[in-house]
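Engineer: Sharing a model that was predicted from the sequence below.
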Amino acid sequence: MPPMSQTALPSIDEIKDAFALIDDWEERYRYLIEIGKALPGLPEAQRTEDNRVKGCASNVWVVTHVDRPGPDAVITFEGESDAHIVKGLVALTLAYYSGRPAREVATDDAFGLFRSFGLEQHLTPQRSNGVRSMIDRIRRDAAAATAS
């Protein structure tokens, strides 16, 4: 099944611009919640144990789509969470990675993006570990896509 349209989701550049304009952390959290609301939900059939990200305190599911396996694969993602802020973190991560060549995704650690936004200092250790788990999962899926 092809990924759902993510047209309502802001681009990673739009998210970066918004974070640059928002100084207040309460407002940044509200913005994360808003981009999470723009994330298309996953059908119940895709909220499976195989799609669940292990290591997240909240339920997080990521579905990986590969246009064609091999070194030129382009990878897209769908995601969902049952927690508002976490869903925003999922949306941020998917905006960063989705639609890129799998070989780039496999080597690009988005946690640097989270650090640049100051999120590392403003997330609980549990949420930071969950974000790390999600990024690791996405990068493993990308590496597998390029190896196929």
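Structural biologist: Sure thing, it's come through.
Engineer: can we go C-alpha only for contacts and neighbour counts from here?
Structural biologist: Will do.
Engineer: Assign a three-state SS to residue 133, would you?
Structural biologist: helix (DSSP: H, G, I helix; E, B strand; the rest coil).
Engineer: centroid residue for the chain?
Structural biologist: Central residue of the chain (Cα atoms, centre = their mean): residue 93, 2.6 Å from the mean position.
Engineer: ok, which stretches of this structure are helices?
Structural biologist: Assigned by DSSP state H, the helices in the chain fall at 12-21, 25-38, 84-97, 102-107, 111-116, 119-122, 125-147.
Engineer: List just the one of those helices that sits closest to residue 53.
Structural biologist: Among the helices of the chain, helix 125-147 comes nearest to residue 53, with 6.1 Å by Cα to Cα.
Engineer: residues near residue 89, how many?
Structural biologist: Counted by other Cα atoms under 10 Å, the residues lying close to residue 89 total 25.
Engineer: adding another structure so you can compare the two:
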Amino acid sequence: MTAGPNPFGVSITVDDIIENLGFFDSWEDRYRYIIDLGRELPDMPAELRSDDRLVRGCQSQVWIDVAEAAAGDKNHLQLSVDSDAFIVKGLLAVVLAAFNNKTPADILAFDINAYFEELGLMRHLSPTRGNGLQAMVARIREEAARR
């Protein structure tokens, strides 16, 4: 079982998020935008919110499910995510813009830290949120490396 189609990484891209965040002058407004992105995530089916999908190292509860889907001659990873915290769901949406519906090789090659730097994200997160964000990224990259 997987969640429904996810616009992140397809119709909502890294470039869209970089451009849209650039419109806001304050980080308060940027946080609101990130939270709104999280509200656009499709619901994760309850049966996917299991212990084996729970990401360790996050302050909030975070679940990540990774499924493979054939696209032409390559497999792409489709990600389904959820969290019990609004801001974390938004951060997951930011990550999905970079990783969802990409090949494992594309995920591993993408410079996520440069992306976060361009957004100014890590400078504006608490250390525990920043560590949690890195744990989410590590989990997805580990799944990509296995495929």
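Structural biologist: Okay, I see it. Model, not experiment: these values are computed from the prediction.
Engineer: Any idea what the TM-score is?
Structural biologist: Laid over one another, the chains give 0.89 as their TM-score (TM-score structural alignment, normalised by the length of the second structure), with 143 aligned residues with a Cα RMSD of 1.8 Å.
Engineer: Would you mind listing the residues in contact with the residue nearest to the centre of the first structure?
Structural biologist: By Cα atoms under 8 Å, 6 or more residues apart in numbering, the contact list for residue 93 of the first structure reads 110, 135.
Engineer: which residue in the second structure lines up with residue 63 of the first structure?
Structural biologist: In the second structure, residue 63 of the first structure lines up with residue 65, judged by TM-score structural alignment.
Engineer: Residue 128 of the second structure maps to what in the first structure?
Structural biologist: In the first structure, residue 128 of the second structure lands on residue 126 (TM-score structural alignment).
Engineer: So residue 68 of the first structure is in contact with residue 76, correct?
Structural biologist: No. Using Cα atoms under 8 Å, residue 68 of the first structure is not in contact with residue 76, being 11.2 Å away.
Engineer: before we move on, the earlier item: what's the closest of the helices of the first structure to residue 44 of the first structure?
Structural biologist: Once those are compared by Cα to Cα, helix 84-97 is nearest, at 15.9 Å.
Engineer: which residue numbers in the second structure go with that closest one?
Structural biologist: Under TM-score structural alignment, the match for helix 84-97 of the first structure is residues 86-99.
Engineer: Superpose on the first structure and give me the mean offset of the matching stretch.
Structural biologist: Superposing on the first structure places stretch 86-99 of the second structure at an average distance of 0.6 Å from its equivalents, by mean Cα distance after the TM-score superposition for the first structure.
Engineer: tell me the residue furthest from the middle of the second structure?
Structural biologist: Largest separation from the mean C-alpha position in the second structure: residue 73, at 24.8 Å (Cα atoms, centre = their mean).
Engineer: residues contacting that residue?
Structural biologist: Residue 73 of the second structure neighbours (Cα under 8 Å, 6+ apart): none.
Engineer: so how far is residue 46 of the second structure from it?
Structural biologist: Counting by Cα to Cα, to the nearest Å, the gap from residue 73 of the second structure to residue 46 of the second structure is 32 Å.
Engineer: swap in residue 96 of the second structure?
Structural biologist: Residue 96 of the second structure is 20 Å from residue 46 of the second structure, by Cα to Cα.
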